[in-house]
Every structure is written in structure tokens, then in C-alpha cells.
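Student: Sequence and computational prediction follow.
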Amino acid sequence: MSMQTKHLDLLTKLSLDFGTKAVASLLEASTLWIKKFPNGSYVDWSQSMISHSLSQLNEHEPHWTFIAARIHLHDLYAKQRHSNIYTDFAAHTTRLVTLGLYDPILVERYSQEELRLIGNLITPERDKLFTYSALQMMMSNYITRDADNEPVELPQERWLIIAMILMQNETEKRLKKIAEAYWAMSHLYMTVELPTLLNAGKLQKQNNNKPTTFTSYLAVYHIDITKFLDSTIDDKVVYIPDLFMEQVESRGNWHLFDPHEVQAVMGYSLEDFYDEKKGAGSFREKYMACVQHPKLSKKTIFAIDLMKQIMHSQLTTGFPHLVYKDEINRKKTNKYAAVNDALHPNQSIHSSINLGRAVPAGVLERLITIQVRMLDNAIDLNAQSMPKDVHNRGLLLGTTGWHHLLALNKIRWESVEAVEFADELYENIAYLTISASMELAKEKGAYPLFKESDWYNGAYFEDRGYLSKSWQRLRANVALNGIRNASMTAIASLSSTATLAASTIGIEPIIQKCYLDEQLDSSIPIIAPDLSPETRWFYKSGYFIDQQWTLKQNAARQRHIDQCISLNLYVPNTIQAAELLVLHVSAWNSGLKMTGSIHAHTNSPYFLNTAISF
């Protein structure tokens, strides 16, 4: 096909899909380019038309991100396999195994006939779901490449390879389960965590070119806490017991101890205890015993002064995250387990429901059923490197696209309706996730410590107020059949996977409706998803949102999430300490397990309504 024919074919398709008026400037730009470069290559024409499309992208014309993606796809198809695009999956997979690019397990576990049948699942039309930024990220960072760093894989093949790897050990209806996993990923109903997206099925593992970060943890009663807060460590977490927050509120004293001395004198570690009830428990008893012991040295300060230092560090660096250790441990499913087990999340792959696509499509039940299986299978595949996960089979099933979903439903962030929606939606997600794990337990067995858990005795359901008839039926089924996973739901802020899903980040509000994402060698425009005259007014920048409403949403959500929620707060750097303290006290009082980074902005007004309370 000549250059002239190829570009005319593509422009015709774009005109049909988007309308001639919507692509008018592209048609004009193409005509001018061809007149200027009559002998120019198709690749050069594509790059020029992509640049033109991205230059037109703004919050009033968001469709240009999809036009740019379609031009990029057309170029990719032509470069890689010409007329064989997406038609030769079995041969292509075998060829990449032979070249040492794909893991041999793909042809060892699957016959050629199975590969042929699996290849028939590919639906090229789903490539059209990508925005330009999503497609560029997929092709730049995650697609399999050869020794010359040239891509040898296309997006739908990446989804299918991930599905094959995760389902390789299934013994019943394996191809159907692969089809379901492919359906979930290729529709962008869910995302998978980056290492899986990056490495599944590849013989040579890649890295995502991001620097490794290490999280440092320290308790707020540690003798070195003030040095820790002043340190240059980037990613810091401080464990906060209820007693500290009580002393902050009452402007009381706080005592710091050397943990080695505590162990030597008292014979225990404070880290091993928590308050079993709000306002009472073994941690405060052990802590006060340390305070009163005449042979134990301590440093006494005002709790409010330490809290001010924490907040100052947050406003200048974004850290530390605050983890409310008592609340976390009170919600453990296996109460006898070590306290620290509840403070460090499971290491299995993270997967998120893309709320902005899955909820409007009405596919939550179908999606969560396959998603839980995918995550559970990943535990066994990662067993050698993550033995703890096999012990409790904990999952990290999260959500992304919350602000996207609110905008689609025309719900303002700062509203009672948003809080009620969060409560209802996340209860439904919890119900479906627990049901899916229970069904897996019927098939594959419960996790080893099930009969010593709050799942078995029903306390899990009672503590969360799950008392309706449907919940009681599920409770009875869990007691009878077991549950596959000790914990299942968690929320982290994963910006990269949100970009791939063409949605908003996690449970965060947007910062801007349209902005430039600075890459190593380029700037890619990002547009709020499904931006239109109808949704525009429901996309409010996080820096203009009253953060009390964010906390109210998260308090409603946290009841249904059995691990920590990484929630960031957006404030101006001129915020008064008293105002920021109100947010922290609200977060703690509302039963949150954790607050994430504080994002301070120089020129953004912040309207704090202290009359809003929990």
C-alpha cells in the first residue's frame, strides 16, 4: 500500500468515526504537509499528524487524544506485521519463544491448537479505547521488545499473555478463564500492577525505569522520632497510636523511649501491643507502665509540639504518611497474629477496578469474580519470592477512577450524595469480593488460618455492621465453605495504571482538567476522562476542594476496605497548623487507618469548613 493510499485510508476512517467537522483541521494539516513534502514517508507524516492532533487537544476538544492514538496505532500496525496484524497469535507466540523473548512456558503449557483458540479472543477494536497517553505509555514501557529495542508485541497481545500466565495452572475450563481475564483487561475495566504488566510471559525481565524507593517506618513514641522527621529520607511512615492523638487533643505530655531499653527493662516491645478497644487496651497499659517505671529513661515533650513537627514535615516534603496502628490491628481478621503483620501490607500484585468504566457498564460482579481469581493465582506464581502471601493469601484489590465516576454520575465531590455513593458502592464491592473469595475456597480450599479468624466466627461481619439478610447469608456461606483470602481490598494511588486505564488516579480528585505529563524525552498532554459540557462542572481541582469532604468520603469507604487506604490531602502551603490539625484529627476520629501524602500548593485557595464534622 502506497503512502498516499495509507494516509487517505486512515483519514477516511477517522472522518467516519469522529465526524468530518471534528477532524477538519487534521485534513487541512495533512493536505499542507503532503504539498510541502510530496515524497515524504508515511512515518514522518504520522508523526506530524500526531503532533498536530495533540496541539489541538484541550478541555473543550478532548477527542483529539483518541485521534492521536488512532494515528499512532495505524503506524504501529504497519511497522510490526503489516497484513498479519492480530491474525497470527499462535505462530507469533511460538516465534518469540524461539527468539528468547517469550517464556517457553507459553508453548509448554499450551498446545498449538490452544494457542490458536486463544488468539481468536483478540478483539482489535479494543485498541481504540486507548488515549494517546495510555497507548504511548503501553508501547514505551510495557510491550515486549527485541534485542534492538524494537517492539514485537501489540497491546491486545500483552493483555492476552498476562491472562495466559495467570491462568496457566487452572485445571478446569482454563480457556474460558483466560477469555474472562482478557475481557476484563482489554475493556480497561481493570488494571494490573506494573511488574505484572511489564514482565508476564517475558523471558528477559524488564524494569520500568523508575528509581527504587524504600519506605522507612518509625513509631511516634520512639526516642529518635524528631531526628527521623528532620531526616532527608523521602518516603517516611509514622505509626500513631490512639493515645498520642488523645494527648494531642488534650495538649498533654508525650514520652519517647529507646526500644532496646524498653525490651531490656520491661521485657517487651511496645510495637507488639495495640488498644483492643477505642480508649482502652494493652498498648496504653504497657505504655503507661513504661512511663511510670523508675529505671526506664524517657524524654518528655508536649504531644502537640511533636504533631506540629510532623505537619511541618508534611507541608515541606509531603511526608510522613500517618498510620493509625490501633485501628489497623482492631480490624485484623486473625487477631492472634503479630501486630506488625497488620502494619505491613501484603506484597502480592495489586489490581484495581476501573470505576469509570466498570460501574457504568454494569459488570462489577463478572469483573470481580475473575479479578479475584487472577490475584489469587498470582500468589502461587509468586510464592517463592513472597512466602508470606501464601500464609494468609492476602489480596490487594483496589479501585481507580473515583472522580471519573462521580463526574459521569454528575455528583459533586463536596456533597452528601458523594459520601453516600461511596458507602453504597464500596459495600457492594466488598460483598462481591468476599463472595468471589468464598467461591474460590469451595474450589481450592480456604487459607490456612481461616478457622482462627474473624471470618469463621462472624466477627468480621458484626464489626462492620453487615446485618442485612444478604450479608447474613454470605456470612453463613463463609462459615460453611471458608474463604480463600485473609484480606482482599486495599487502595493505593497508582498514577501509571490510572493513565493506562484512561481514568482518574485512585480515589484522588483531579488536579487539572488538562495538563502536560512530563516524560524523560517529551511532554504528553493528559485530559480528564469523558470530559464534556455535562461533566466539566463536576471535575473540580483537589486544591479547591474542602478536604473535610474527602475525609468524609473516605470514612464511608474505609468501613468496607479491609486494608489501608492511601489517601492524599491537597492544601495550600500557607495553611495554618490549626487547620491542618483539624484534618488529621478528623481522619483519626472517623476510623481511617492511614493518611497519605500532603500535597501543598503555593497559589491555591483552600476553603476549610470546620463546621463539617463526623
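Tutor: The structure has been received and is ready for your questions.

Student: going forward, measure contacts between C-alpha atoms and count neighbours the same way
Tutor: Fine.

Student: in the stretch 301-450 of the chain, which spans are strands?
Tutor: For the stretch 301-450 of the chain, the strands defined by DSSP state E, counting those that start in this stretch cover 321-324, 350-354, 396-400.

Student: Format those strands as a markdown table; extra columns: distance to M49 and mean neighbour count.
Tutor: As requested, these are exported to a markdown table (distance: least, CA to CA, whole Å; neighbours: other CA atoms under 10 Å):
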| stretch | distance to M49 | mean neighbour count |
| --- | --- | --- |
| strand 321-324 | 44 | 23 |
| strand 350-354 | 30 | 28 |
| strand 396-400 | 31 | 27 |
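
Student: which one of those lies closest to L480?
Tutor: strand 396-400 (23.9 Å; CA to CA).

Student: what does that closest one rub up against?
Tutor: For strand 396-400, contacts defined as CA atoms under 8 Å, 6 or more residues apart in numbering pick out 346, 348-356, 372, 375, 487-492, 498, 503-507.

Student: can I get the strands of the stretch 301-450 of the chain in TSV with distance to I223?
Tutor: Below are these laid out as TSV (distance: least, CA to CA, whole Å):
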stretch	distance to I223
strand 321-324	17
strand 350-354	35
strand 396-400	33
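
Student: Below is structure B, check it against A:
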Amino acid sequence: MNNEQKSERGDHMQSMRNTGLYSVTKRNGKLMPLDHAKLRLTLERVSKGYTALSVDAIIKELEKNIFDGITTQDLEKTLLLSTVVFIERDPGYDAVAARLLLQKLLKEVCGKSVEDVDLSHVYQDAFIKGITLGVQRSLFDARMLDFDLELLAQNLVTERDELFGYMGLQTLYERYFAKYNGLRFELPQTFWMRIAMGLALQEQDKNGKALEFYAILSTMRYTPSTPTLFHAGFPVAQLSSCFLTTVNDDLGHIFKCIGDNAQLAKWAGGLGGDWTNVRATGSYIKSIKATSQGVIPFLKIANDVVVAITRSGIRRGGTCVYLETWHLDIEEFLDLRRNTGDERRRTHDMNTAHWIPDLFMKRVLEDKEWTLFSPEEVPDLHDLYGKKFEDAYCAYEEKARLGKLNQHKSVPAKQLWRKMLTRLFETGHPWITFKDPCNVRSPQDHVGVVHSSNLCTEITLNTSQEETAVCNLGSLNIGRHIAHGQLDNPLLEATIKSAIRMLDNVIDLTFYSTTEARNSNLKHRPIGLGLMGFQDALFKLDIPFIASEALEFADKLMETISYNAIQASALLAQERGAYASFKGSKWDRGIFPLDTVDMLQSERGSAIEVSRAATLDWDSLKAFVQKQGMRNSNVMAIAPTATISTITGCYPCIEPIYENIYVKSNVSGEFTIVNKYLVEDLKKHNLWNKNMLDQLKYHDGDLALISQIPQEIKRKYQTCFEIDPVWLIKLTAARAKWIDQSQSHNVFIKGVSGSKLHEVYVAAWKMGLKTTYYLRTLGATQIEKSTLDAKEFGFTQMRQYTSVSKACGLDAPPDCESCQ
């Protein structure tokens, strides 16, 4: 632009300001008057069906934030943000914001503005061109062109875009939709179809299965984990979620595993590592006639390697390391996440977890001594569990007493337990997981040992020097299976059948960056079908989380999922053949997950406080499995689902809602969201208005402090910190009896109480839980209150709360997006 043009433009902009009008800078650089009529028509179009919303309010907010000469792109962004700020007033604004974002995406993909009447044709054209472009530019697998693109395009259901909320679509827009030269060329439904095609590449009836998968994905009844969403249909498609390794007490193997983990993390995998084999500090090394520095320095190296890796170019790597409670370095292991001490012996970026044998918990409860050993002197303890572990451990204690072991230390078990819980509270780590339930209840006890869980504590698979365990995850959206006030069992059964098939396909389609991962996955074929939206389902069923009906629903729901998931895997075995190591497995021996609860009770020698009641015909299913086999060694695991639940607009996995009003952040800024189910119920009671919103903000969503709200609504919408954590353990235990792997169970604690922590984690052990995940503590965060009336609520609008550890606050980003 020359000086004359700049002067002309400046005069024009000054003229617009003087007249109270605004001009818009078009993409070609020309200035045009802001078309207020078109703006209003656009807002009226995207607000269609939401009569309670105010177009005038959005326009007024927009006018406060624009300036003369604003670019078209900035005008679009400002209009979107001017809508988002009203989401707190009514969930309908969320839908309007999603429609505006979709309009922006359509313009980016198609290169022009698109009206509703053109949507079907535009979608079909964009899909065919997008798949073709992706293959031509080597972004997509060439086999994607083997599908009947015309047929698939004609079956795209554009109306399903309406299922997205703003945050879900924004998440896909920012991180998941395929791009070329910085521009996106995927729309929501073409994205789902591409995932479906990527999972049907090796199906005989490619088109039929792609359409079947698309129907499940696009209705959000089931969603694969992030690696599958990232890479399905790509030439190098790493679709698996998490990887588990065992590190041997050998320098070469230690660094091989560190290198392998770097490769696995590079391709979006979450990592779990068993380091119990590595000898303790002060142990003798024969080859160099010196003493070892123990496991801690190697964990520091592993920590720094993980930090250096960016998973799929999007997010830094993530890992969790496990150590058994008898390891002589366990006390230093407890301090890895502390902010004080020698930084060379700290790992601030990796997660840590205890791998606790039952004997330790017995010693805690009996207030007895606990002995720590160096693993090279007690080599068989690592692979033992149950009664055999107890016998061997006690024999080693006797050897130590007689002076036949070089390295050992005796500590009061209760003292060590207290320190474990203290560090967990202070730093959020190490997490509490239990070795014996994971192994006694494992279907694969005939071919190995479970030495650790994964990054999110829901995977329990065997590992060894020869095998890196791999798991492939996806989650059912339970809220999408509630119809007419009840669980739609036929719909759920159909979803599970397709979901198991998709997960099994992942095993043959995924890219393996290590030989050990490939060998393990193809031999055992484990998958992990989980769930999310449990809280949504309870809201729709009008069941409070604290009600006995919630426990009953959790139990029966998981029984239904388990039955149909096992049946689906057996049907796949009938079609495709059983997994290679099926013979001799618990499945082959007629032992199903429910049966293993009694096995654990027998090994432990104390009662597992869980009901054994069943309602389905398990005997006939056992007979079918023994005849046909299983396609997959493991079929169920409940992952955290933070990201995919955001995409699909439901609450994560098995958790209760954590706040009824909260601030959500993304790349565009922050905005306040109110629980849409709560708003709906308050509307039914004629209680939803600005004053109620202000009270929710003032009281940080605590309904107990708002007198106008009926007691039944307060009870229904209790948050995770208002619910007894032991009750949540009971719900998880009710599910656990049906699951062949584990669940990512967060523990929520309100207040500072060591005795309550002890009660919760002992309850988890007594009820037979395999693992727990984060300890979440209530911090003193508050909702933004700058919009409240100072005359009514005061000028500072601050209340005093007891400050609680922020070690693992709810606003902390999830480390394991692979499972999400």
C-alpha cells in the first residue's frame, strides 16, 4: 500500500468514526461498511430454535469490542467471543457459538461463505475433495481411495453437527481436523467418516463397515482415544493408546528401554514403566567392583527424555514409573516430586506410582514391621504375588535376620504408609496401586505377570523383556444411551459390538515403533473398552450420585457392558480366530472377571467387600467362549477421557461433576459455564434468572448455600467434593467385579485429614480395587465475579476458605492425553 492509499484509508476510517459507523477490511484489503443487516440475519439464522436467546445482546457485546477497519477474520472471531460470553446465561448460547464456529470452518474449507441450503451438497463435495487431496499430498493412506467415496459422501448426516457444543468443536478445530498449507480441509462429519474409513481399511466390506462405524462415531455413542482420532487413515497410523515396559537390572537394557520409550512417546503413546528390577543404592556391582547409585538417577534420565519428546508434534510426552513397596529405594522414590532436595534426584515431570503387595497392607493394619530389600538379592519377589509372594518374602526376612543378605532395612509398615499418604497429599504422587488384585484377577496369568499399570492406571497387562504391553482404548458415551428415562439396552449392545470390532481392527492397523510392542500386541490382542458420561446418565435418569440407585445402576450397567463386550470378542474369534495365547487363559478355563473376586479373597485370606450378584446368563456365555475362544486377551478398561469427553460434550468417565459453575479456557480465552442439566431443572422450577446466576457465582456453585433451590435439586447436583470418597470407591468396586483390567479412579478429598486419606485408601484395598489415580484436593479457587452487583454482593466478593494442598488441583492439565 503506497502513501496515497494509506492517506486515503486513514481519511476514510476517520470519517467512519465521526459518523458512528464502522468499516471492515476485506481479505483483498478493501474497506467496506459493516453490514448490520447481514450481521443480524446471520445471528438470527444461527439462533434458530433458541427463542430464549437475545440477538440484540450479542450485537451490543460485539459493538463494544470492534473498531473501525477491523479485518473480516477479526470480526468473525469477535462475533464468536461476543456469543461465548453469554454461555453462562443459557446453554443455548453454547449451541449458537458452535454454529458460528462451524460457519467459520465451512468458509475455511470451501473458500467461501456457505448457506444452510447448500450444506448437503457442499459437505459431499468437501469430503471427496478432502480425501483425494489427503492422499495426493501423502497425508492419508492411499488405500482411502479404495472406498466408494460417492456412496460414503451421500451418507454423511450433516444434522449431526448439531450434537457438538462449542468446546467440543473448538477442540477439533484447533487440534484434530486435517490441514494442508495451514488450512483445514475437514468438516465435523467428514472427520468422523475419515476415522471410520481408517478403521475399516482391512475389512472385506470396506464401505459397509465404514458406514457402520460412522453411524456410531458421528452420533457420539462411542469415541476412540486421541491417538486413533489423530492418526486414523494416515500413512503411518499409530492408533494405540498406551505402552507398558519392564526394565531389567542391566545397563544396556535400561538405556534400550529409555530409547524405546522415546520412540513410543513420539507417536502419541502414554507410557508406564516398571523399574522394580533395578538394584538399590549401595548395591555391589561385580563388573566394576563398585556400588550402585540405585534406581533414582536412571529415573531422572527417563524424566528428561520424556520432557524432550513431543507426542505427535502436539503435546510433550508423558509417563508413569512404578516401584514395588519392598524396594530399598522406596523412601527416595517417595520424594521424587518434591520441590526441595538434590535436583539431580528429582523428577518433576513424570508421574510415579506405588506397586503395593497385599502383604504390605496387612502389615499396616496389623502395625507390624516391613522389610526393604535390594532386588538383585531377592530376584523372585518381582514375579510373585499372593500367597507365594508372602511365603518368599517372609523367607527373605528370615535370611536378612540371619545376616545372609547384604542390603536390607526394617521400618514400621504404618510409618512408611503414613509417609506414602503424606507425600501423596503434598505432591500428588506416588499414586496408590495394588499388585495382587491386578495379578490374581488377570485373565493372562498363564503366560506372565502384571508388573505395573500405565500412565493413567487403567491398564493391567503382562510385561517382560520380550514384550512391551500395548493397549488400544475407546469409550462408550453412556449419556447417549439413555432414552425415555431408562438405559436403551439394544442400542448399547449394538454400540458395543461395533466398538469391539473397531478396537480389534486397531491392532492390525497401528504402527509399531518397537519389536517388543508388535510381538505383544499381535500375540495377545488386548483392548480396553471404557465408558464416559456416567454422570450425564444419572442426571438424565434423575438419580443423585449419592443414592443407592446410583450404585445399583453402576453395577447393572457394567454387567451389561461386560457381558456384551466379552460376547462381541468371542464372536470375532468365531469369525477371525482366537488370540494366540488363549489356550490356558482364565477365559479358556471358564473363569470370568466376577469369578476372580473369590480367587482374590482366597489368596488374601480376608473378605472382599463386594456383592457377587449377577443378573445375566453368564453360564451360556462361558460355554460359547470355551467353544469359540476370545479374540482379545483383555477387553475392558475405563480411561480418564478428559479430551474425548470434551469433544463429545459429556462428563469424563465415571466421575461426578466437580463444579456446577466453572471457568473453561481455550486458545480464544476464558468463559464461564453453568451445568446445563442444573439450568434445565431450575427452569422447570422457574428459578433460572440473572439473580440465580449471580448467586451461583458468588457461592462458587455451592447449591447448599442458596436457600431458594429445592432440596431434591441440591441432592441431585452434589459435586465430587461433597460426596463421601468411600461411597465413590463403592461404585468403582461394583464396576470392578465385571472388568478384566482396571479403572482410572480419582480420589476427591475436601479438607485436610490424614485419617480420612487412610480410610479411603484402605477401603479401596479392602474392596479389591486394582488401582487408583490422582488424589484431587479442594483448592481455594473462585469463579470470576467482576460482573456481580457490588451493592448486593460487596466490592471484593471474596470469601475465606480453608486452603488445601494444590498438589493435584482440578485445573491441572491431564498428563495422559493418550488415554483421553
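Tutor: The structure has been received and is ready for your questions. Since the structure is predicted, the reported quantities are computational estimates derived from the model, not experimental observations.

Student: What ranges does the stretch 251-400 of the second structure have for its helices?
Tutor: Counting by DSSP state H, counting those that start in this stretch, one finds helices in the stretch 251-400 of the second structure at the ranges 251-266, 296-308, 330-334, 358-366, 386-401.

Student: for the stretch 101-250 of the second structure, same thing?
Tutor: So, for the stretch 101-250 of the second structure - with DSSP H, counting those that start in this stretch - the helices run 119-136, 149-154, 166-175, 188-199, 206-218, 226-231.

Student: Any idea which of these gets closest to D68 of the second structure?
Tutor: helix 166-175 (27.4 Å).

Student: which residue numbers in the first structure go with that closest one?
Tutor: Counting by TM-score structural alignment, helix 166-175 of the second structure falls onto residues 132-141 of the first structure.

Student: now stretch 432-451 of the first structure, how far from the centre of its chain.
Tutor: Here stretch 432-451 of the first structure is found 23 Å from its chain centre; the criterion is CA atoms, centre = their mean, to the nearest Å.

Student: give me the stretch of the second structure that it matches.
Tutor: Counting by TM-score structural alignment, stretch 432-451 of the first structure corresponds to 564-583 in the second structure.

Student: repeat for stretch 318-325 of the first structure
Tutor: Against the second structure, stretch 318-325 of the first structure falls on residues 428-435 (TM-score structural alignment).

Student: Contacts for the matching stretch, please.
Tutor: Under CA under 8 Å, 6+ apart, the answer for stretch 428-435 of the second structure is 334, 337, 351-358, 385, 420, 423-424, 450-452, 457, 761, 765, 769-776, 807-808.

Student: Recalculate using a threshold of 7 Å.
Tutor: Under the criterion CA atoms under 7 Å, 6 or more residues apart in numbering, residues 334, 337, 351-357, 423-424, 770-775, 807-808 lie in contact with stretch 428-435 of the second structure.

Student: Ends of that stretch, what's the gap?
Tutor: Taking CA to CA, to the nearest Å, the first and last residues of stretch 428-435 of the second structure lie 20 Å apart.

Student: from the chain's centre, how far out does it sit?
Tutor: Computed by CA atoms, centre = their mean, the chain-centroid distance of stretch 428-435 of the second structure equals 18 Å.

Student: on that earlier part again, how about the strands of the stretch 301-450 of the first structure, which one is nearest I225 of the first structure?
Tutor: Per CA to CA, nearest to I225 of the first structure of these: strand 321-324, 13.0 Å.

Student: so how much does that closest one differ from the second structure once superposed?
Tutor: Comparing strand 321-324 of the first structure with its match in the second structure after superposition yields a mean distance of 1.4 Å (mean CA distance after the TM-score superposition for the first structure).

Student: one step back: buried sites along the match of stretch 432-451 of the first structure?
Tutor: 564-574, 578-579, 581-583 (16 or more other CA atoms under 10 Å).

Student: how about L101 of the first structure, what's its match in the second structure?
Tutor: Match for L101 of the first structure (TM-score structural alignment): L139.

Student: Tell me which residues touch that match, please.
Tutor: Contacts of L139 of the second structure (CA under 7 Å, 6+ apart): F234, P235.

Student: Can you tell me the closest non-neighbouring residue to N392 of the first structure?
Tutor: A486 (5.3 Å; CA to CA, 6 or more residues apart in numbering).

Student: cool, and G506 of the first structure?
Tutor: Closest residue to G506 of the first structure apart from its sequence neighbours, by CA to CA, 6+ apart: T400 at 3.7 Å.

Student: Please pull up the equivalent of the one you found in the second structure.
Tutor: Applying TM-score structural alignment, one finds that T400 of the first structure aligns to M532 in the second structure.

Student: E417 of the first structure now?
Tutor: Checking TM-score structural alignment: E417 of the first structure goes with E549.

Student: go on, N477 of the first structure?
Tutor: In the second structure, N477 of the first structure lands on F624 (TM-score structural alignment).

Student: What ranges does the stretch 301-450 of the first structure have for its helices?
Tutor: With DSSP H, counting those that start in this stretch as the criterion, the stretch 301-450 of the first structure has helices spanning 303-317, 325-330, 339-343, 355-361, 364-381, 387-392, 402-408, 416-444.
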